[in-house]
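Q: can you look at this prediction? I've put the sequence above it.
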Amino acid sequence: MSNDNPAITLPAVDRMREHWAIVDPLMGGTQAMRAAGKALLPQYPAEKDDTYAERLKLSTLLPAYAETVGNNTSRVFAEPLQLGEDVPEQIKALCSDIDLGGNDLNSWSVEWFREALAKGLCHALIEHQPTRDAEGNKLYKTVAEEAAAGVRPYAVIIKPGQVRGWRFAGSKLVQFRYSEMVEEEDGEFGVKCVEQIRVLEPGRWRTYRKPDGGGEWVQNYQGATSLTYIPLVTFYTGRTGPLTAKPPLLELAHLNVKHWQSQSDQDNLLHVARVPLLFVFTDNDEFQLTISSASATRMPKDGDAKYVEHTGAAITAGRDSLNDLVEDMRMAGAKLLQKDKQQTKTAAQANEEAAQELSPLARLAGQFADCLAQLLQIIADYQGQSEGGHVEMRGNFDSDFAPEVSLPNLISMANAGKISDETLYSEMQRRGVISDELNWEQERARLEEQGPALGAI
């Protein structure tokens, strides 16, 4: 029996969603973790529902996963990406507002990279404003007319959670399905969000919606493109196969969830331990205890009463365990900066150096530059140009990038003549000590005009 439901998800998507069910709340922060409820903070076997609800409401997240993703993304974009000289001027102009939302290519790319680093992959689509009417007739005769009317290609990020499925014919992607929310006017002032499924195929696209009263998905619109392929680019950070991936920091995510649960236990333990318990030892069943600053209690013969307090041993053990978890998370999050040997790619490079050290994050930045080049090529194909050009990423991939640690060593090397003044200046700029707006050549000219410093030989 065939399945004609455009919203159905493939088993491969369902498997990835199991990972994202952990990652998404961690990226969303404390509120999202609380919303996940028992899925990420189990209820104790004998714990009452209201007691659990109170414990959940007081639990707070150490945002190790989200901050690690954010910090690594910031390293990749430590300097703005650079468009190559081979990028056509017409495409460079589009890059200043790549998504028709006022974001330039660099700002837009930060979100694409961050989402892929968190989830293992993320997709980008090059859309094009309509150039044909509902009957398929051309609205503009020439590319010049399209440009004059402001009709142009633009980029859209498709997050992994939107994807429903795909099909390949050999190695070629022939179908890609994802959900999207569309805002429509509702009355004079309101808006309503409508979910629809978009189906992309080479040379055409379709959208499906459910009727207002519910029911099956029905096609509500379709259109054609001038391309013979689906204008989709997928950036992988943890590729497991075509359009499938595993978050590269998934083990850190599990440790972060463990810390969330352990922190909740520790807070609950502190709440209990801070309140001493009064025990009364007597065989008199009629004895009544009154506790007040203005009254006294008369104990039966041989009776006793005393406060029992927590020794604090469990609290200390819990605190030590949390500190160990923080250290484990720090190590798991730093693995993207740990360098390993990788052979150079071409024979020409091999003649110059046998190998180079690259961290996984540096390699991801290189792959991301390739993905951006693919996007530029799709734009070029829409505009009838032969080449879209290339992009260069200038990130910071040093595992130790603390200026107070590395700068004294750099200054000592410069004083000893082991590195040039220009290299020292460049390294100072990379560490944010010197403004990026300054230029070495101009600075050197100023130094020559200034003359030697007082006391210099």
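A: Arrived safely.
Q: contacts, neighbours, all on C-alpha from now
A: Fine.
Q: tell me who's in contact with Phe397.
A: The contact partners of Phe397, by CA atoms under 8 Å, 6 or more residues apart in numbering, come to 75-76, 337, 359, 361-362.
Q: swap in Ser179?
A: Here Ser179 is in contact with 7, 162-164, 195-198 (CA under 8 Å, 6+ apart).
Q: and the residue lying closest to it once chain neighbours are set aside, what helix or strand is that in?
A: Spatially, and ignoring its direct neighbours in sequence, Ser179 is nearest to Ile197 (4.4 Å; CA to CA, 6 or more residues apart in numbering). Here Ile197, judged by DSSP states H and E, is contained in strand 190-201.
Q: which other helices and strands does that strand contact?
A: Judged by 3 or more CA pairs under 8 Å, 6 or more residues apart in numbering; DSSP states H and E, strand 190-201 is in contact with strand 172-186, strand 204-209.
Q: mind putting these into CSV with distance to Gln266?
A: CSV is the format used below for those (distance: least, CA to CA, whole Å):
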stretch, distance to Gln266
strand 172-186, 41
strand 204-209, 48
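Q: who's in contact with Ala369?
A: Residues near Ala369 by CA under 8 Å, 6+ apart: 390-393.
Q: report the separation between it and Asn106.
A: Ala369 sits 11 Å away from Asn106, taking CA to CA, to the nearest Å as the criterion.
Q: please apply the same query to Asp4.
A: Taken as CA to CA, the span from Asp4 to Asn106 is 39 Å.
Q: which of the two has more neighbours?
A: Set Asp4 next to Asn106 and count neighbours by other CA atoms under 10 Å: Asn106 wins out with 18 against 9.
Q: that one - that's part of a strand, no?
A: No - assigned with DSSP: H, G, I helix; E, B strand; the rest coil, Asn106 falls outside any strand and is helix.
Q: quick one: closest of the helices and strands packed on strand 190-201 to Asp324.
A: strand 172-186 (41.2 Å; CA to CA).
Q: helix/strand/coil for Pro248?
A: coil.
Q: quick one: contacts for it?
A: The neighbours of Pro248, taking CA under 8 Å, 6+ apart as the test, are 117-120, 237-238.
Q: list the contacts of the helix or strand where Asn220 lies.
A: Using DSSP H and E, Asn220 falls within strand 218-224. Contacts with strand 218-224, where a contact means CA under 8 Å, 6+ apart, come from 134, 136, 203-211.
Q: C-terminal to it, what's the next element?
A: Of the helices and strands lying after strand 218-224 in sequence (DSSP H and E), the nearest is strand 232-236.
Q: any chance of TSV for the contacts of strand 218-224, columns neighbour count and distance to Ala332?
A: What follows is the contacts of strand 218-224, written out as TSV (neighbours: other CA atoms under 10 Å; distance: CA to CA, whole Å):
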residue	neighbour count	distance to Ala332
Ala134	10	53
Gly136	11	54
Gly203	15	44
Arg204	17	44
Trp205	18	42
Arg206	16	43
Thr207	21	42
Tyr208	21	42
Arg209	20	43
Lys210	16	44
Pro211	11	48
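Q: max pairwise distance over those: which two?
A: Using CA to CA, these span at most 26.9 Å, a distance reached by Gly203 and Pro211.
Q: and here's the other structure:
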Amino acid sequence: MPDASIGIAGGADVATPNAAWAARAPDWELIRDLLGGTRAMREAGERRLPREPGESLAAYRIRLARTVLFNGLGRAVQTLSGKPFGKPATLSDDADPRMRAMTRDLDLGGRDLTGLARDVLRAALTDGLTHILVDYPAGGGAGETLADERARGARPYLVHVPAPDLIGWRAGPDGRLDRVRIRETVLERDGAWGERAVEQIRVLEPGRWSLWRRSEALKDRPWRRHAGGETSLDAVPLVTVYAERTGFLTARPPLLDLAWLNLAHWQSSSDQRHILHVARVPILFGRNLKVGEDGIEIGPNRLILGDGDGADLKYVEHGGAAIEAGRQDLADLEDRMAVMGLDLMVRRSGGITATERAIDAARADSALAALVRAVEEGLTAALALCARWMDLAPEAAGRVTLDPDTGLDAREAEEIDLLLKARLAGEIDRPTFLAEIRRRGVLAAA
């Protein structure tokens, strides 16, 4: 698979994302906006909340400032990403003691095995896939031996690379990764007290690496090689974890449909807030009134005179039918979002029967359970690369295991489906509906 950034019209460079990345970027952007909460959605402005024809910019900004996000997507991600971590992640007993020690600080930043596994699983849930890079500290200088490296505590470490940061890739004739490009932002000192964010592109190829930067003062200058070197690995040390794979290093976010539903709720909520504001402010209507030199004064101790039999003065208020329809629409959307993550937790099997044995056999067949296995295998593969860098056998890395009890059996899934239908038909109220699905583990406890 060629790197699609090579040959893109308009002068593509090392920082140009490839076509596959660009095709999925709008989905990632939508999900990032929603997970960013009310502030991020307000900052997105007309991208997420269109301005109505004829609506002034001032009126639009007021309406936008009143709109508050109901984060159904965030709640689903929190529930699903928490399911496999009722128990800490473990490393098998046959792992080398040095590998076991590594798992207490896998990224040299304090994240242990459980913390990194949770971040990897959450990212795969939101983006469809995510990556783990195996890196190694820069050498101590020419002539440094393995003993010298160990003496200064040098060891490989893991870097979590979210899917939006991997902007380009290329595969060789054998189908293995031949090159990847990773967008990074690093903080550097700026004077005695300040710091500045520097954007760079990391290029990894079998046996070598390079960093590319451009002038901070002149952003239109071309990207230039800033640093580089060689590695002892004959492959790109990147491991990919897929949630819903669509191709080589491509995937569909499994919660994308929920994200679109959440966007619909955001827009409907804005309409509802606006119509409530209109309904709460009655309009004073007058007809055939006598107007003095100073106009008409409204308030206590004021007398307003009519002019003829058709004179009238009254407040006109909203009837309220649209308000109730909007309220019901929001409630229905919230109920659907509450169980949208259910599909990832349902244990599926080609031959489910009514017996407990068949239900137990289907226990590992939910999409969430499959993702848990993918995270286990990805972390195990990443640790095996670490072992190679430490001159250990791959099996010395051991095997990572997460809590396997992540799904709902067919009976539980059917019960929740019936609860949702009863709720949408108005046969049960929202508190009962939410309490029942929380009891079955679909929602986190309030």
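A: Thanks, I have the structure now. Bear in mind the structure is a predicted one, so any value in this text is a computation, not a measurement.
Q: still on that earlier bit, from the contacts of Pro248 of structure 1, which is closest to Ile379 of structure 1?
A: Once CA to CA is applied, the member of the contacts of Pro248 of structure 1 that ends up nearest Ile379 of structure 1 is Thr237, at 23.8 Å.
Q: could you find the closest non-adjacent residue to the residue mapped onto the closest one from structure 2?
A: Aligning on TM-score structural alignment places Thr237 of structure 1 opposite Ala243 in structure 2. Distances taken as CA to CA, 6+ apart place Gly128 nearest to Ala243 of structure 2, at 5.0 Å, with adjacent residues excluded.
Q: go on, Val159 of structure 2?
A: Nearest non-adjacent residue to Val159 of structure 2, counting by CA to CA, 6+ apart: Leu133, 4.9 Å away.
Q: nearest the geometric middle of structure 2, what residue?
A: Residue closest to the average C-alpha location in structure 2 (CA atoms, centre = their mean): Thr126, at 3.7 Å.
Q: for the residue of structure 2 most remote from its centre, what is the enclosing helix or strand?
A: The C-alpha centroid of structure 2 is most remote from Gly308, which lies 66.0 Å away (CA atoms, centre = their mean). Gly308 of structure 2 belongs to no helix or strand when elements are defined using DSSP H and E.
Q: do the one 5 residues further on as well
A: Taking DSSP H and E as the criterion, the element that holds Leu313 of structure 2 is strand 312-316.
Q: then Ala253 of structure 1?
A: Using DSSP H and E, Ala253 of structure 1 falls in helix 250-273.
Q: same check on Gln328 of structure 2?
A: Element membership for Gln328 of structure 2, per DSSP H and E: helix 321-338.
Q: name the helices or strands packed onto that helix?
A: Taking 3+ CA pairs under 8 Å, 6+ apart as the contact cut, helix 321-338 of structure 2 packs with helix 72-82, helix 256-280, helix 410-424.
Q: wait, which of those is closest to Ala89 of structure 2?
A: helix 72-82 (12.2 Å).
Q: what residues of that closest one count as buried?
A: 72-77, 79-81 (16 or more other CA atoms under 10 Å).
Q: so how far is stretch 315-327 of structure 2 off the chain centroid?
A: Taking CA atoms, centre = their mean, to the nearest Å, the mean C-alpha location of stretch 315-327 of structure 2 is offset from the chain mean by 36 Å.
Q: okay, that stretch sits on what stretch of structure 1?
A: Going by TM-score structural alignment: stretch 315-327 of structure 2 matches residues 307-319.
Q: buried set for that stretch?
A: For stretch 307-319 of structure 1, burial by neighbour count (16+ other CA under 10 Å) applies to 315, 318.
Q: again with stretch 212-222 of structure 1
A: In stretch 212-222 of structure 1, residues buried by neighbour count (16+ other CA under 10 Å) are Trp217.
Q: got it, and stretch 184-202 of structure 2?
A: 200-202.
Q: now do the same end-to-end measure for that stretch.
A: End-to-end distance for stretch 184-202 of structure 2, by CA to CA: 7 Å.
Q: what range in structure 1 does that stretch sit on?
A: With TM-score structural alignment as the criterion, stretch 184-202 of structure 2 aligns to 180-198.
Q: what are the contacting residues of the matching stretch?
A: Outside stretch 180-198 of structure 1, the residues touching it (CA under 8 Å, 6+ apart) are 6-7, 162, 177-179, 205-210.
Q: what is the nearest of those to Asn268 of structure 1?
A: The closest of the contacts of stretch 180-198 of structure 1 to Asn268 of structure 1 turns out to be Gln162 (CA to CA; 37.5 Å).
Q: what does the closest one correspond to in structure 2?
A: Taking TM-score structural alignment, the alignment pairs Gln162 of structure 1 with Asp165 from structure 2.
Q: also Thr68 of structure 1?
A: Counting by TM-score structural alignment, Thr68 of structure 1 corresponds to Ala76 in structure 2.
Q: need the contact list for the residue nearest to that match when sequence neighbours are not counted.
A: Take Ala76 of structure 2 and drop its neighbours on the chain: the residue closest to it by CA to CA, 6+ apart is Gly341, 5.9 Å away. Gly341 of structure 2 is in contact with 76, 80, 255, 258, 442, counting by CA under 8 Å, 6+ apart.
Q: Gly341 of structure 2 -> structure 1?
A: Checking with TM-score structural alignment, Gly341 of structure 2 has Gly333 as its match.
Q: same question for Glu230 of structure 2.
A: Using TM-score structural alignment, Glu230 of structure 2 pairs with Ala224 in structure 1.
Q: give me the neighbour count for its match.
A: Ala224 of structure 1, neighbours per other CA under 10 Å, totals 16.
Q: please apply the same query to the one 4 residues further on.
A: Here the neighbour count serves as a burial measure; for Thr228 of structure 1 (other CA under 10 Å) it reads 11.
Q: mind listing what it touches?
A: Taking CA under 8 Å, 6+ apart as the test, what Thr228 of structure 1 contacts is 202-203.
Q: one more: Val120 of structure 2?
A: Applying CA under 8 Å, 6+ apart, we find Val120 of structure 2 in contact with 130-131, 160, 241, 375.
Q: quick one: map it onto structure 1.
A: In structure 1, Val120 of structure 2 lands on Trp112 (TM-score structural alignment).
Q: buried residues in the helix or strand hosting its match?
A: Following DSSP H and E, one finds Trp112 of structure 1 within helix 105-119. Neighbour counts over helix 105-119 of structure 1 (16+ other CA under 10 Å) mark 105-109, 112-119 as buried.
Q: repeat for stretch 325-337 of structure 1
A: For stretch 325-337 of structure 1, by 16+ other CA under 10 Å, it's 325-326, 329, 332-333, 336-337.
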